[in-house]
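Enquirer: Quick one: sequence and predicted model below, then my questions.
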Amino acid sequence: MAHVVHRTHPDIVKRLKRAEGHLRNVIGMMESGRPCPDVAQQLHAVERAVAAAKRTLVHDHIDHCLAHAIEDEPRDAQRTIDEFKEITKYL
C-alpha cells in the first residue's frame, strides 16, 4: 500500500514540533537543577502529547487506509487484516 498524506498529518507534525520544543525545555529544567517533581510533571505532559499524536496517526490510518483497502480490494482482505493487526500494536 502506497503512503498517503492525510489531512491530519500537518496537525500531527505541529503537535510533534510543539512536543519537541517542550522536551527541550524539560532538558533545560534538568540542567538548571529544577526539582524532580516539576520535571516529572513536564515529562508526563510531553509523553501525553506524543501519545496523542501517535493515537491520531493510527486512528487516521485505520479510518482511511484500511477502510478504503477493504472497499477497493476485497480480495486482499487478509493483507488488510494483517496490516490492521500490525498498526494496532502501537495503540
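Expert: Received the coordinates, thanks.

Enquirer: Going by C-alpha atoms from here, please, whenever you check contacts or count neighbours.
Expert: Noted.

Enquirer: got the buried residues for the strand or helix carrying Arg79?
Expert: Per DSSP states H and E: Arg79 is located in helix 77-88. Across helix 77-88, burial judged by 16 or more other CA atoms under 10 Å covers Arg79, Thr80, Phe84.

Enquirer: His64 and Ile81, how far apart?
Expert: 14 Å (CA to CA, to the nearest Å).

Enquirer: mind listing what the closest residue to Glu83 other than its chain neighbours touches?
Expert: Ranked by CA to CA, 6 or more residues apart in numbering and with sequence neighbours excluded, the top spatial neighbour of Glu83 is Leu66, at 7.9 Å. By CA atoms under 8 Å, 6 or more residues apart in numbering, the contact set of Leu66 is Thr80, Glu83, Phe84.

Enquirer: next, the one to line up against it:
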Amino acid sequence: MTINESIALHKHASHPAIAKRLKRASGHLAHVIDMIEKHQGCADIAQQLHAVEKAITNAKRQLIQDHIDHCLEGSVAEDETMRAATLADFKLIAKYL
C-alpha cells in the first residue's frame, strides 16, 4: 500500500468534531445569506461573515494539524521512498496553510 492509499483510508479521530464545526458554520452562513436578502446592516453582515470565515479557518487548521501529526509524522521514520512521498504530501497540504 502506498502512502497516499494509506492516508486516503485513514480516519482521523478529529473528523467528527471538524464536521460538526463545519455544519455549524454552514448554518451560520445560511443566516448571513438571509441577512443580506433582508437588507440588514452591512457592518452586522460583515461581522457575521468574519465569524463564519474564522470558523472555517479554524476547522482547516485543525484538519491540517491532525494530518501532520497522525499521517505524516509516523512515516518520516520509514524508508527513503516513504520519506519522499511524505515530503511530497507535506508540500501539497502546506499550500492550504
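Expert: Noted; the coordinates are in hand. Predicted, not measured: the structure shown is a model, and the values here were computed from it.

Enquirer: just checking, what packs against the longest helix anywhere in structure 1?
Expert: Longest helix in structure 1, counting residues (DSSP state H): helix 36-60. Counting contacts by 3 or more CA pairs under 8 Å, 6 or more residues apart in numbering; DSSP states H and E, helix 36-60 of structure 1 is packed against helix 9-31.

Enquirer: Which stretch of structure 2 lines up against the helix it packs on?
Expert: Here helix 9-31 of structure 1 aligns to structure 2 at residues 15-37, judged by TM-score structural alignment.

Enquirer: Going by neighbour count, which residues in that stretch are buried?
Expert: Of the residues in stretch 15-37 of structure 2, those buried (16+ other CA under 10 Å) are Ile18, Leu22, Ala25, His28, Leu29, Val32, Met35.

Enquirer: what's the mean gap between it and the aligned bit of structure 1?
Expert: Once fitted to structure 1, stretch 15-37 of structure 2 is off its aligned match by 0.3 Å on average (mean CA distance after the TM-score superposition for structure 1).

Enquirer: what's the answer for stretch 45-65 of structure 2, then?
Expert: Looks like 0.4 Å for stretch 45-65 of structure 2 (mean CA distance after the TM-score superposition for structure 1).

Enquirer: Pull the distance from that stretch to the chain's centre.
Expert: 10 Å (CA atoms, centre = their mean, to the nearest Å).
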